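# structural data only, the sequence is not supplied:
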């Protein structure tokens, strides 16, 4: 878009121009960062009046007023304009989601090249005037035109999807979780943190002496937590599975032990947690700038899955996505290309999985593949390649060809795209919570929240099924 200014000679009293802008919560974070004004009144997820309820943020008044400068600098007078003075009266407040119109009208011209303009910001939805005042600017004397500047994009590192998930999970009864070998500070601290947030009620299964030593190291009391004293990680994993088989726990959580030891106990033949499906791991990623949670699978358990295993990988991910509130998950089966190439086995598997979903062998979601990474997530890239299906460019679940690709993708999202990732093992009778020592506080909480929300939906479905019998 070419922007052309109005020179001082071209401007006439009565000339007017306006721009519309939609308020977003991210605008308020950007303003807080740029201005240094961190007043919580203007930021989401804060209790502004101290009543214990989080309130909708109010747009910073100076941010609303700054919309006037966009009209002056872009349209009237336009490029080359310099501010000399601005007075503002703040008459109302805006909130995220409001459409605002900033308008300027020329009042008079001075002989020295200055122009005085009436300035106003209104909310068209109710006709409210939010800001009124006058601006004095130095109008450009030379004709200028610019192609609209390609400014660097800004991504606010906010994890709104996990915030919503945590709120949803806190409304549920705490999930009783058998935590296996929380014998060092990270694993113990993560379980205690989730308990403090009323997401879980932990039962610690492991060496009591080591668990108590870890608690002392982080300065925490665990006197209110049940400890099942068990020596050795293999024994602890089996004892935790016994607790689930006896109905004393509703989920399993990995502590400071090898994943193989935990899953071997879960998959034992006698009173194990087998459900008839393969165990598969799902990362739930909250990626800043992405409008929905992104599920990545399998990035932790199945190294080179065959087609049969991939069916379970896809179905488990769909089931979890539904629990997270995605009614009909869009599943993109990833490959290096978006066309079937017999020389690339992942592209063949992707096409077969897509057809199996079409025939009802995979249910609950929309499955399409093969898709390359770009046209799975970017609608413009998908349309450029001529892909018009419901999944292309809009995938909510990404199924990777193998563990290598999945692990790299998940870590790229975490360390480059600043995503937070929750981990859950699916395919067992109960959720298995998997966290990493490198996980931050929000990721640990989110993993427990994902387990709680999924358990609640599955339990409700089982009750409904029994009622119909």
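Nice, I can see it. No experiment lies behind these values; they were computed from the predicted model shown.

# alpha carbons only for contacts and neighbour counts from here, please
Noted.

# tell me where the stretch 301-450 of the chain has helices.
307-323, 345-358, 373-377, 379-384, 403-415, 441-468 (DSSP state H, counting those that start in this stretch).

# swap in the stretch 51-200 of the chain?
Along the stretch 51-200 of the chain, the segments classed as helices by DSSP H, counting those that start in this stretch run 61-74, 160-170, 185-196.

# could you point out which of these sits nearest residue 35?
helix 61-74 (9.7 Å; C-alpha to C-alpha).

# so which residues make contact with that closest one?
Contacts with helix 61-74, where a contact means C-alpha atoms under 8 Å, 6 or more residues apart in numbering, come from 3, 5, 17-19, 21, 28, 31, 78-81, 88, 90, 93-94, 102-104, 119-121, 131.

# structure B:
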């Protein structure tokens, strides 16, 4: 973007400028690192009230005030402006997620080349004034036209959402998990790591020799862990389902076997784990810079889902999001466009899913579509397109058109945006933990945490309702 400053001679009394900015949690971490102000009130994840819940994050007053500097230095007067003095009166508090507007207005010009400006910052919704003051600056004397610098991006590489999920799951009773074919180090290591964090109690089912060899390679002990020696993968998967049917296990975890072998046992007609819904896969992703977990579905099971399958995909994702504490999940149904085009099937399906949610055929969340990826997760992009919706720009669940798109979205987030992804299959009687050989230890641990939290929340509801 080309910028042009306003010299002292060009400035007129009454001239105004403004800059809009969304306050994100990562802004607060960057400010803390740059300023040295590590007041926990201004950092996500702290429980200052000791009530077991993280407190609402309040932006530091000087971070809000810094938005005034951004207007003065880049817009009015612009490049070449130097501060002489600045007063502030703090009238309210900004919080992570707020849309803010910083404004300046020229109130006086002085013979020494200085300019006085009234300054303020407002919360855009409701125009609540958070800060007001007065700035005295030396205005630029030389005219400058320049291209706005392409600043290097800052990525705050934290996986705070996964840390929070693990912390939430650790106090729960360990989830008894039938782990199928944990016969290589990655598959076994994830189960043992979750065991150390008290998230699960594993029952290992597979070739006992290969399991022991994997443990030896990891330098881990299997003392006290139940192992069922079944070398054949199909038979091991059936044994895992039997444990669930018998009430001895409350989840199934994929080890070193093909996904279809595991799901074939889950879907068997006799004593399987069917519920009447389609099995659907959900990635729970912790994306640096995104202030909430991002659920992506379906990226692993349903290749070309029809509308009926997409209904189950959406409902399963909403149910999981609710169990994770997202009170009213915002579901963005993705397409290549944000308007309905009869030639683009995904746009038509998205509109139908949105209407079905309005009519109560999908419950528990807000569903909107079609949305393109940018205006589903970026408020500014949604505004640019003129999309007015509680979901647009704020989606917590992304429903993709097909498996190809979902796989690409998930891997792009992982390998370009440095995200971690936990994987769970929903739609069966119990959660199915689906991990990949490429998953990190953090992702495997988070997958178990998500399953444990979901089981605890849904089991509690079932007991309360008196259902079998």
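That came through fine. It should be emphasised that the depicted structure is a prediction, and the values quoted were computed from it without experimental measurement.

# tm score of chain vs chain?
The TM-score (TM-score structural alignment, normalised by the length of the second structure) is 0.75; 446 aligned residues with a C-alpha RMSD of 5.2 Å.

# ok, back up a step: and of the helices of the stretch 301-450 of the first structure, who's closest to residue 148 of the first structure?
Once the helices of the stretch 301-450 of the first structure are compared by C-alpha to C-alpha, helix 379-384 is nearest, at 20.6 Å.

# quick one: that closest one to the second structure mean distance?
After superposition onto the second structure, helix 379-384 of the first structure sits on average 2.1 Å from its aligned residues (mean C-alpha distance after the TM-score superposition for the first structure).

# hang on, the earlier thing: quick one: buried ones out of the contacts of helix 61-74 of the first structure?
When the contacts of helix 61-74 of the first structure are checked for burial by 16 or more other C-alpha atoms under 10 Å, the buried set is 5, 18-19, 28, 31, 78-81, 90, 93-94, 102-104, 119-121, 131.

# could you give me the buried positions within stretch 102-117 of the second structure?
Using 16+ other C-alpha under 10 Å as the test for burial, stretch 102-117 of the second structure gives 102-107, 109, 114-117.

# nearest to residue 167 of the second structure among those?
Once C-alpha to C-alpha is applied, the member of those that ends up nearest residue 167 of the second structure is residue 102, at 37.4 Å.

# which position in the first structure pairs with the closest one?
Following TM-score structural alignment, no counterpart is assigned to residue 102 of the second structure within the first structure.

# so which residue is smack in the middle of the second structure?
residue 293 (2.4 Å; C-alpha atoms, centre = their mean).

# that residue against residue 284, yeah?
Yes. The pair residue 293 of the second structure and residue 284 qualifies as a contact (C-alpha atoms under 8 Å) at a distance of 6.4 Å.

# OK, contacts around the residue nearest to the centre of the second structure?
161, 284-287, 396.

# before we move on, back to that, out of the helices of the stretch 301-450 of the first structure, nearest to residue 240 of the first structure?
Nearest of those (C-alpha to C-alpha): helix 441-468, 16.5 Å.

# which elements pack onto that closest one?
The contact analysis (3 or more C-alpha pairs under 8 Å, 6 or more residues apart in numbering; DSSP states H and E) places helix 441-468 of the first structure against helix 160-170, helix 185-196, helix 307-323, strand 420-426, strand 432-433.

# I'd like those as JSON lines, with mean neighbour count appended.
As requested, these are exported to JSON lines (neighbours: other C-alpha atoms under 10 Å):
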{"stretch": "helix 160-170", "mean neighbour count": "18"}
{"stretch": "helix 185-196", "mean neighbour count": "21"}
{"stretch": "helix 307-323", "mean neighbour count": "22"}
{"stretch": "strand 420-426", "mean neighbour count": "26"}
{"stretch": "strand 432-433", "mean neighbour count": "27"}
